[in-house]
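A.B. asks: Make a model of this:
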Amino acid sequence: MSPVGFSGWAESMYFAQPYTISATGFYFIDLEEYQTKAATAVDDFGQPVEEFELHYIDGECAELFNAVRVSQASLAEWFELLDALGRDEDRYRIACHLAGLGYALDELADRWDDYSVYRGTAADYAAEIIADCYNLPGPIVSYIDYERLGREMVLGGDITELDDGIILIGG
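C.D. replies: Now for the predicted structure:
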């Protein structure tokens, strides 16, 4: 997912694949449509289909959908999370990071305010921290190796590089 052109998840498409091979799956875009179609799904013998495997088909939230392993049991929570995220790309990136660390779907919203997103490199962030925290004379500043300082901050776990030019701070 690129920071430019992020359009959110309003256009997301999902597919519910029945576990029984004698039934046909269906596409859906929201919880209401899923519930309506799931309630009327039957197999070739007229028996109701009870279990579905959910797939993310199209949209920009596949990374988060797969990281939190959305299932029938958590589908309502998934759509609640999307509502809570709104169109906030930074929160989405934080939620993806937290899900990758193993946080459950219901824990993400409680934790994303512990983080912030910085746009720039680790070296840029290191230079900004030095400038904000210290009033160093110009000649001394030219001796600071911001690339190395930024790399040390990443290796030390102080910051996390999510993508090229996207840094996650906090935790």
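
A.B. asks: From here on, just use CA atoms for contacts and neighbour counts.
C.D. replies: Fine.

A.B. asks: distance of Asp164 from Gly120?
C.D. replies: To Gly120, Asp164 is 8 Å away according to Cα to Cα, to the nearest Å.

A.B. asks: Of those two, give the one with the bigger neighbour count.
C.D. replies: Shown here are Asp164 and Gly120; by other Cα atoms under 10 Å, Gly120 has more neighbours (14 against 11).

A.B. asks: List the residues that contact the more buried one.
C.D. replies: By Cα atoms under 8 Å, 6 or more residues apart in numbering, Gly120 lies in contact with Gly165, Ile166, Ile167.

A.B. asks: Next, the structure of the following sequence, for comparison with the previous one:
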Amino acid sequence: MMLFYAQPYTISVEGFYFQTIDQYREKIATLTDSFGQPVEEVELQVIEGGQIDLELFEAWQPGQAGIAAFIEAVDDWSYEDKRDAILAIRLGGYPPAAVIDAPGRIDLTVYHTATLTDLAEEFVDEGLFGEIPERLAPYLDFERIARDLHHDGFVEAIVAGERLIVRFD
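C.D. replies: Just a heads-up that it's a prediction; the model follows:
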């Protein structure tokens, strides 16, 4: 479970910690400034959470309007759904609002390979470029194949410490 802190923009008001949307709503409803006026705007910060959840927060940047959906996503989504949402926002140009209702439906392919050169070698080994005669195999330029893969939309990424290759379909 994640731990958040709501920091009011009003400097005379102390913020509060919360873990659930109910805690957030309860505390924000009673937050007032030194004049007794309600404090309506806060900056949300993550204090504690798993690496994938921290990266999702950083990519999503939910703010006050999106914190309920974010907390629900953290609780309900699988690791892969979170990873794909991070990749879609960071690399695919998806706005966070587009991934909220789309866990598991983001159109991308993820390869668990460290570099494009490694992926090029895997593709050759798997026969994606056809049958390569053994006597020609040592002459293959995997760096050039990797550059071609990059031009075809394959991108290197790191999510939660894991090196990946991603291609949006």
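
A.B. asks: returning to that earlier point: identify, from the contacts of Gly120 of structure 1, the entry nearest to Pro48 of structure 1.
C.D. replies: Checking the contacts of Gly120 of structure 1 against Pro48 of structure 1 by Cα to Cα gives Ile166 as the nearest, at 47.2 Å.

A.B. asks: Quick check: the closest one touching Val117?
C.D. replies: Yes - when contacts are counted by Cα atoms under 8 Å, Ile166 of structure 1 is listed as touching Val117 (6.9 Å).

A.B. asks: Quickly note the distance from Leu149 of structure 1 to Val70 of structure 1.
C.D. replies: As judged by Cα to Cα, Leu149 of structure 1 and Val70 of structure 1 stand 39 Å apart.

A.B. asks: mind checking how far the alignment partner in structure 1 of Phe168 of structure 2 is from Ile94 of structure 1?
C.D. replies: Taking TM-score structural alignment for the superposition, Phe168 of structure 2 sits opposite Gly170 in structure 1. Distance, Gly170 of structure 1 to Ile94 of structure 1, by Cα to Cα: 10 Å.

A.B. asks: what about the two, which has more around it?
C.D. replies: Neighbour count, other Cα under 10 Å: between Gly170 of structure 1 and Ile94, Ile94 has more, with 24 against 13.

A.B. asks: Which residue in structure 2 aligns with Asp110 of structure 1?
C.D. replies: Using TM-score structural alignment, Asp110 of structure 1 sits opposite Ala102 in structure 2.

A.B. asks: Let me know the secondary structure of that match.
C.D. replies: coil (DSSP: H, G, I helix; E, B strand; the rest coil).

A.B. asks: Count the residues that sit near it.
C.D. replies: Ala102 of structure 2, neighbours per other Cα under 10 Å, totals 13.
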